[in-house]
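Student: Just to be clear, the model below is a prediction. Sequence and coordinates:
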Amino acid sequence: MRTRMIVAALSALMAFPAVAEEVGPVTGLPLPRYVSMKASEGFARRGPSSTHRIDWVFKHRHMPLRVVDEYGHWRRVQDREGAGGWMHYSLLSGNRTVIVEADALDLHRRPNPDAPIAARLEAGVVAWLGACDRGWCAVEVGDADGWARTEALWGVTPGEVRD
C-alpha cells in the first residue's frame, strides 16, 4: 500500500514538472534580466561582434536595459520600447536602474500608499533601484528617495524581490 502511494505521488510530480527559469548560456544568469549602461554611449549592433552593423546608439549613461540573450562577450539588449541589439558586455553594469513610466510618480516615505510623499518624479526620469518587495521598490535620484509601485517603473519585473 505504501509503495503504491509513493509511486502515485512521484507520478503526479512528474506530470507537473517545475517551471525552469531560462538562464544565459555564458553567464548562467537569468534571461531576461535587467542591467544598466555603464558607458555614456553604447552601440547596439545587428550581431554579436564589432564587425556587425550598428543599428542603434544609446546615449544615456545609467539607462536600464533588458538582456534577452548572450553570446561570448556580447549581450542582446532592449530598451523599454523594444529597440536594441547586441552590445559588448563591458558597456553594461549590473547596477540596477529604472525609468519612471507614470506621468507624475509620487515617492512615498514607506512602501504604503498612505505614507507621506517624499518627492514627485516626472516620466522618463532614470533612478537607482534599491530593495523591492510586495509590489514596491525603493528608488533614488539625486537627493530624492522613496518608495514607488513597481507598475510605474520600467526596469524591474512585477513581483520582483530585492534586498
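Tutor: In hand now; what should we look at? This structure is a prediction, so every number in the text was calculated from the model and none was measured.
Student: contacts, neighbours, all on C-alpha from now
Tutor: Will do.
Student: where do the strands sit along the chain?
Tutor: Here the chain has its strands, by DSSP state E, at 33-37, 42-45, 54-58, 64-71, 74-78, 84-88, 92-93, 97-100, 104-108, 117-122, 126-133, 136-141, 144-149, 153-154.
Student: Looking at those strands, which is nearest to Met5?
Tutor: For these, the distance to Met5 is smallest for strand 126-133, at 38.7 Å, taking CA to CA.
Student: which helices and strands does the closest one pack with?
Tutor: If contacts are counted by 3 or more CA pairs under 8 Å, 6 or more residues apart in numbering; DSSP states H and E, strand 126-133 sits against strand 97-100, strand 136-141.
Student: The most centrally placed residue in the chain and Gly72, how far apart?
Tutor: Geometric centre of the chain, nearest residue: Tyr34, 2.8 Å, by CA atoms, centre = their mean. Distance from Tyr34 to Gly72, counting by CA to CA, to the nearest Å: 18 Å.
Student: next, the one to line up against it:
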Amino acid sequence: MRKIILALAVASLSTGAALAQQPPGGRLGTGLPVPRYVSLKTDRVNLREGPSKDHRTAWVFQRAGLPVEIIAEYETWRRIRDSEGTEGWVLHSLLSGRRTALAMPWAKGNQPPISLFDRADDKSAVVAHLQPGVITNIKGCDGKWCRVMITMDGARDVDGFIQQEKLWGVYPNETVE
C-alpha cells in the first residue's frame, strides 16, 4: 500500500511539472505561431514564474531590444525563453514584434570577432567586426544570410550581412522579410 501511495505522489508531482510548462486551461493568446521570436520593448521587463502579476518575479531583464522566443501564450501573458535558456512569463505589452538577434551568444573565450560583410558572401568586404552577444536589428533573412543593422559607438549605423547560423533570434532556414 505504501508503494502505491508513493507512486501516486511521484506521478502527481511529474504531472504537475508538465502542466506548469503549458498555458493553464490550455487557452491561447494571439493565434500567431508558437514558437516565434520577438524582442523586449523596454529596458525593464519582469520575468515571472507564472502568467499573472501575483506570481513572483524570477528575473528582471534590463536590455531593450533583446531577442526572446515566445514558447507559450495565455491570455495577455507570453512564456518566453532567452538565449541562455531562462524561461518565464511576461506581459505581452512588454514585447515588440521587431526582430532582433544576438551575434553568437554561445561563443566563449578567445572567439575571433564575427564578420559583418557588405554582401551575402563571405568573400566580400568586411564592414565591421562584432563581439559575441551584440544585438543586431534584422532587416531580412533568406534562409542562409541575414541583412542586419547595428549601431556602432552609439552614433553611426552599420548595415551588412551575417551568416544566419551565427545568429540567435532567427530559426535555421527561416525567411524574414
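Tutor: Yes, it's here. These numbers come from a predicted model, not from an experiment.
Student: Report the TM-score for the pair.
Tutor: With the length set by TM-score structural alignment, normalised by the length of the first structure, the two chains reach a TM-score of 0.82; 140 aligned residues with a CA RMSD of 1.2 Å.
Student: about what we covered before: of the helices and strands packed on strand 126-133 of the first structure, which is nearest Ala148 of the first structure?
Tutor: Ala148 of the first structure lies closest, by CA to CA, to one member of these: strand 136-141, at 5.4 Å.
Student: so where is the closest one in the second structure?
Tutor: Using TM-score structural alignment, strand 136-141 of the first structure corresponds to residues 145-150 of the second structure.
Student: what sits up against the matching stretch?
Tutor: With contacts defined as CA atoms under 8 Å, 6 or more residues apart in numbering, stretch 145-150 of the second structure is touched by 120, 135-141, 157-164.
Student: what residue of the second structure matches up with Thr51 of the first structure?
Tutor: Structural alignment (TM-score structural alignment) places Thr51 of the first structure against Asp54 in the second structure.
Student: Might one say that Val126 of the first structure is in contact with Leu65?
Tutor: No: the criterion here is CA atoms under 8 Å, and Val126 of the first structure misses it with Leu65 at 11.5 Å.
Student: Who has more neighbours out of the two?
Tutor: Neighbours per residue, other CA atoms under 10 Å: of Val126 of the first structure and Leu65, the larger number sits with Leu65, 27 against 24.
Student: Can you give me every residue that contacts that one?
Tutor: Listed by CA under 8 Å, 6+ apart, the contact set of Leu65 of the first structure reads 34-37, 77-80, 155.
Student: of the residues you listed, buried ones?
Tutor: Buried members of the contacts of Leu65 of the first structure, counted by 16 or more other CA atoms under 10 Å: 34-37, 77-79, 155.
Student: so which of those comes closest to Arg2 of the first structure?
Tutor: The shortest gap between Arg2 of the first structure and any of these belongs to Tyr34, at 47.5 Å (CA to CA).
Student: residue in the first structure matching Tyr37 of the second structure?
Tutor: Tyr37 of the second structure maps onto Tyr34 in the first structure, by TM-score structural alignment.
Student: out of everything not next to it in sequence, what's closest to that match?
Tutor: Excluding its sequence neighbours, the residue lying closest to Tyr34 of the first structure (CA to CA, 6 or more residues apart in numbering) is Arg66, at 4.5 Å.
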